[in-house]
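Engineer: Quick one, structure for this:
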Amino acid sequence: MRIVAVLAVEGAVGLELAGACQVFAAAYDPISGEPLYDVRVCGSSAGTTVRAHRLEIFRAQAPYRFEDALDADTLIVPASYTASAEVLATVREAHRRGIRIAAICTGAFTLAAAGLLDGRPAATHWAHAEELARRYPKVEVATDVLYLDDGDLLTSAGVTAGLDLCLHLVRQDHGSAVAATVARRLVMAPHRDGGQAQFLTAPAIAGEGSLEPVMRWMQEHLTEPLTLASIAGHASMSTRTLSRQFRAQTGSTPLQWVIRLRISRAQELLETTDLTIDQIATASGFGSPLLLRQHFTKALATTPTAYRRTFAPIG
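Structural biologist: So this is what the prediction gives:
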C-alpha cells in the first residue's frame, strides 16, 4: 500500500485538502477490494485554519504531524502563499529523500520558496502565474496548462485541476481502469489531459481610448469577414497606424484580437447551447468547422467537442 501525505498547511483551501484525500481514498484494488493508498493528513500541533477562498470556515487538528509526511511515497501540497519554516523544511527533506511531490494551485509557491523549482517548469492558478514568475524568476511558469508532470515534482492549476492531477497520479500508479473507477465514484471527468489550457478570457474593450469605438464595432460585426483593411477603413486609419495603436493599447494585433473574440464566443455557445459545431463555427465568425477547430485547439489545447463534454451543463 502506498502512503500519501497531504499537508494541512495554514490557510489550506478546504476543497483542495479534502479533495486530494478523497481521490486517493477512493482507489481500491479491483480484485481484492482493498484500499490502494494509506492517506495521512499531516499538520502542525497548533492546528490548521481551513478556508474557502478568503473565508475561514473552520480550524482543524491533523491526525499526523509534518514529520510523519517523510514516511510517504507521495506528498501533496495544497495552496499556500507563505509557507512556514516547518513546511519548507518538510518539503525540502521530502525531496531529498526522493518522495514524489505534487503541489495544487498556489502550492507551487511553497515548492518555489523551498528552492525546488529553480530551472524547472511549474503550473499554478492562472490568476497567480504572473506573481509566481515575478517572485521566483528562475521558475519556468507555464500559464496554459491544467497540470504539469515533471517527474518527481508535479504542479497544477487551482482546485478542480488539483483533482485532475491527483487522478493522474492514481492512473500513473495503478493504470487507467483504476483511475476511471475512482472518477466514476467521484462523478468527475475520467481524464482531462494536463496540457489542456485552463481557460481563455474574452479580450476586454480598452477603456476610453482612441480605439474603443472601433473595438466595439469589431465585436458587433464578429460574424462578418473582418480584414485588417476593413477594420482600418472603419477606423479611418491606415493599416500601419491601426496596427501600431492596437499593439500599444492591447498588446495584440487587430486580427489576433478578433480571433480571441471569436474563440470566446465559441466557448460561450459550447457551454450554453446545443448548436452543432457547424452552427457554432458560423455564429462565432470562423465560417467553417475546420477553422474553428484549428484556432480553438491552438488557443486552448483541446477541441471544441472535448471542451463541450467538459463544460456543458448536465441534463
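Engineer: C-alpha from now on. contacts and neighbour counts both.
Structural biologist: Will do.
Engineer: Spell out which helix or strand contains Val178, please.
Structural biologist: helix 176-186 (DSSP states H and E).
Engineer: ok, and what's touching that helix?
Structural biologist: 23, 26-30, 167-168, 170-171, 189-191 (CA atoms under 8 Å, 6 or more residues apart in numbering).
Engineer: again, but for stretch 3-23
Structural biologist: By CA under 8 Å, 6+ apart, stretch 3-23 touches 24, 37-44, 48-53, 56, 62, 66, 69, 71-80, 83, 87, 104, 159-160, 162-163, 166-167, 182, 186.
Engineer: now with 6 Å?
Structural biologist: The contact list for stretch 3-23, computed with CA atoms under 6 Å, 6 or more residues apart in numbering, reads 37-43, 48-52, 69, 72-79, 159.
Engineer: Buried only: go through the residues you listed for me.
Structural biologist: 37, 39-43, 48-51, 69, 72-79, 159 (16 or more other CA atoms under 10 Å).
Engineer: Can you get me a residue count around Leu70?
Structural biologist: Using other CA atoms under 10 Å, the number of residues around Leu70 comes to 20.
Engineer: Report the separation between the residue nearest to it when sequence neighbours are not counted and Thr282.
Structural biologist: Residue nearest to Leu70 in three dimensions, not counting chain neighbours: Ala94, with 5.6 Å by CA to CA, 6 or more residues apart in numbering. Counting by CA to CA, to the nearest Å, the gap from Ala94 to Thr282 is 53 Å.
Engineer: what do you get for Ala306?
Structural biologist: Taken as CA to CA, the span from Ala306 to Thr282 is 19 Å.
Engineer: likewise Leu154?
Structural biologist: 40 Å.
Engineer: Who has more neighbours out of these two?
Structural biologist: Applying other CA under 10 Å to Leu154 and Thr282 shows that Leu154 carries more neighbours, namely 23 against 16.
Engineer: Sticking with the more buried one, tell me its helix or strand.
Structural biologist: Per DSSP H and E: strand 153-156 holds Leu154.
Engineer: Going by residue numbers, what spans are strands in the stretch 1-150 of the chain?
Structural biologist: 2-7, 12-13, 37-43, 48-52, 55-60, 64-65, 74-77, 100-103, 121-123, 140-142, 147-150 (DSSP state E, counting those that start in this stretch).
Engineer: and the angle from the fifth one to strand 48-52?
Structural biologist: What that stands for is strand 55-60. 150 degrees (axes from the mean of the first three to the mean of the last three CA atoms, to 10 degrees).
Engineer: hmm, who's touching strand 55-60?
Structural biologist: In contact with strand 55-60 (CA under 6 Å, 6+ apart) are residues Gly47, Thr48, Thr49, Val50, Arg51.
Engineer: and which of those is nearest Gln249?
Structural biologist: Arg51 (38.1 Å; CA to CA).
Engineer: quick one, what contacts the closest one?
Structural biologist: Contacts for Arg51 (CA under 6 Å, 6+ apart) come out as Gly11, Val13, Gly14, Ile57.
Engineer: Next, the structure of the following sequence, for comparison with the previous one:
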Amino acid sequence: MKCKHVFAIALLSVGSMKLQAQQHRAHEQQMHTMASEVQQTNVRIAILLYPDVVLQDFAGPMEVFSKAKNLSQGKYTVFTVAKDLKPVRTENGLLKMTPDYTLENMPTADYLIIPGASMPVMHALVDDKVYLDFIKRWSKKNDGHLVTVCTGAYLVAPTGAFDGKKITTHYFVADDLAEQYPKATVVKDVRFVDEGNIITSSGVTSGIDVALYLVGKQSGEKMKAMIERAMQYTYHEEEKWPVAPNGMRYRSQ
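Structural biologist: Coordinates of the predicted model:
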C-alpha cells in the first residue's frame, strides 16, 4: 500500500509539472502575440526632468512604460532628458536622478512627457528661455507627440502650442490656466485630453491614465488591461474633479 501511495504522489507530481509547462508555453505564446501587435518596432518615450519636479508625475507613466517594455519584449524605450547632465532632485529632495541626455543631444522620440511641479517652480521654468525654445522646437515636429502631466501644461502654454486646442491640467489651477491662456479651451472633469500631437492630463496620478491610453493606442487593449491589473489600477478617461474647500482657488501673480 505504501508503494502505491508513493507511486500515486509521483504521478500527481509529474502531472503538475506537465500542467506548469503547458501554462508556461501558453504564457510565452501570449507574450509573443502581444509583442507582434505593437504597431512600431520601437516606441520611444522621453521624459523631461528639472529641479523640484513632482516624483509621481513622471514615476507613474514610467512604471506603465516599463511594464509595456516587458510585455512587448523590449519594444518600448524610455529615457530622461534635462537641461544638462547634472543630477536632478525631485520635489523635497526625495530622489536624485542623473538624466540620460541633455535637451541638445537627446535621441529622436515619439512622445515627450512633461511632468509638473509646484507653481513657483513652474513660473521659474517659464522664465528660462532654454525650456521654452526646446518645447517650441518639439511642438513643430510633425512626427512627435507632446504629453503634459498636471501643471506641466504651464510650461507648454506660453509657447502657443495650445492655441486653438482643448487641454486640461490639475483641477486647482484649471481656472487660472484658462484665464492666462484664453486661446486654449480648458476641459474639466477629465483625466486627459487627446488633441493629436498635443495630449494633456490633469492632476498627478492622471499621468498613469494617459500612459495606459498611449499603450492601448500603440499595443492594443489586451496589453493595456494586463498593465492595469499588474499595477492594481483602474483606468479612467473621465472623472468628477474634487472641489477646493472654502472656495479656494489658485491665481497667478
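Engineer: give me the element Leu212 of structure 2 is part of.
Structural biologist: Going by DSSP H and E, Leu212 of structure 2 is part of helix 206-219.
Engineer: what's the matching range in structure 1 for that helix?
Structural biologist: Aligning helix 206-219 of structure 2 against structure 1 (TM-score structural alignment) gives residues 161-174.
Engineer: Name the residues that touch that stretch?
Structural biologist: Against stretch 161-174 of structure 1 from outside (CA under 6 Å, 6+ apart): Ile104, Leu146, Ser156, Ala179.
Engineer: State the number of residues packed around the nearest residue to the third one once chain neighbours are set aside.
Structural biologist: What that stands for is Ser156 of structure 1. Computed as CA to CA, 6+ apart, the closest residue to Ser156 of structure 1 that is not its neighbour in sequence is Tyr147, at 3.8 Å. Each residue near Tyr147 of structure 1 was counted by other CA under 10 Å, and the total is 35.
Engineer: can you pull the contacts of the aligned residue in structure 2 for Tyr147 of structure 1?
Structural biologist: Alignment of Tyr147 of structure 1 against structure 2 is given by TM-score structural alignment, with Phe192 as its counterpart. Phe192 of structure 2 is in contact with Thr200, Ser201, Ser202, counting by CA under 6 Å, 6+ apart.
Engineer: Indicate which one of the strands of the stretch 1-150 of structure 1 is closest to Leu228 of structure 1.
Structural biologist: Of these, nearest to Leu228 of structure 1 by CA to CA is strand 140-142, at 31.2 Å.
Engineer: Average separation of the closest one from the aligned part of structure 2, please.
Structural biologist: Compared with structure 2 after the fit, strand 140-142 of structure 1 shows a mean deviation of 1.2 Å (mean CA distance after the TM-score superposition for structure 1).
Engineer: In terms of secondary structure, what does that strand contact?
Structural biologist: Packing contacts for strand 140-142 of structure 1, counted by 3 or more CA pairs under 6 Å, 6 or more residues apart in numbering; DSSP states H and E, involve strand 121-123.
Engineer: In structure 2, which residue range corresponds to the strand it packs on?
Structural biologist: Under TM-score structural alignment, the match for strand 121-123 of structure 1 is residues 166-168.
Engineer: ok, the spatially most central residue of structure 2 to Val156 of structure 2 distance?
Structural biologist: Centroid-nearest residue in structure 2, with CA atoms, centre = their mean: Pro61, separated by 2.7 Å. Distance, Pro61 of structure 2 to Val156 of structure 2, using CA to CA: 19 Å.
Engineer: Please apply the same query to Asp84 of structure 2.
Structural biologist: Counting by CA to CA - Asp84 of structure 2 and Val156 of structure 2 are separated by 20 Å.
Engineer: Which of those two has more residues huddled nearby?
Structural biologist: With neighbours defined as other CA under 10 Å, Asp84 of structure 2 and Val156 compare such that Val156 has more, 22 against 17.
Engineer: what do we get in structure 1 for that one?
Structural biologist: Using TM-score structural alignment, Val156 of structure 2 sits opposite Leu111 in structure 1.
Engineer: got it, and Gly116 of structure 2?
Structural biologist: Using TM-score structural alignment, Gly116 of structure 2 pairs with Ala79 in structure 1.
Engineer: Surely that match is in contact with Thr106?
Structural biologist: Yes. Ala79 of structure 1 is within contact range of Thr106, at 4.4 Å (criterion: CA atoms under 6 Å).
Engineer: so what corresponds to the residue nearest to Leu70 of structure 1 in structure 2?
Structural biologist: Aligned by TM-score structural alignment, Ala94 of structure 1 pairs with Trp138 of structure 2.
Engineer: ok, how many other residues are close to that match?
Structural biologist: Trp138 of structure 2: 18 neighbours (other CA under 10 Å).
Engineer: Equivalent analysis for Thr160 of structure 1, please.
Structural biologist: What Thr160 of structure 1 shows, counting by other CA under 10 Å, is a neighbour count of 18.
Engineer: Structure 1: helices as residue ranges?
Structural biologist: 14-25, 85-96, 107-113, 129-135, 160-174, 176-186, 212-220, 228-235, 239-250, 254-272, 277-283, 289-300, 304-311 (DSSP state H).
Engineer: Can you list the buried residues in the one helix or strand Gly15 of structure 2 maps to?
Structural biologist: For Gly15 of structure 2, the host element (DSSP H and E) is helix 2-37. Within helix 2-37 of structure 2, the residues that count as buried by 16+ other CA under 10 Å are Met31, Met34, Ala35.
Engineer: against structure 1, where does stretch 4-16 of structure 2 fall?
Structural biologist: The aligned range for stretch 4-16 of structure 2 is empty, by TM-score structural alignment.
Engineer: what's next to that stretch, contact-wise?
Structural biologist: Residues contacting stretch 4-16 of structure 2 (CA under 6 Å, 6+ apart): none.
Engineer: just to revisit the earlier point, any idea how far Arg247 of structure 1 is from the match of Val156 of structure 2?
Structural biologist: From Leu111 of structure 1 to Arg247 of structure 1 the distance is 36 Å (CA to CA).
Engineer: cool, Leu270 of structure 1 as well?
Structural biologist: Applying CA to CA to Leu270 of structure 1 and Arg247 of structure 1 gives a distance of 30 Å.
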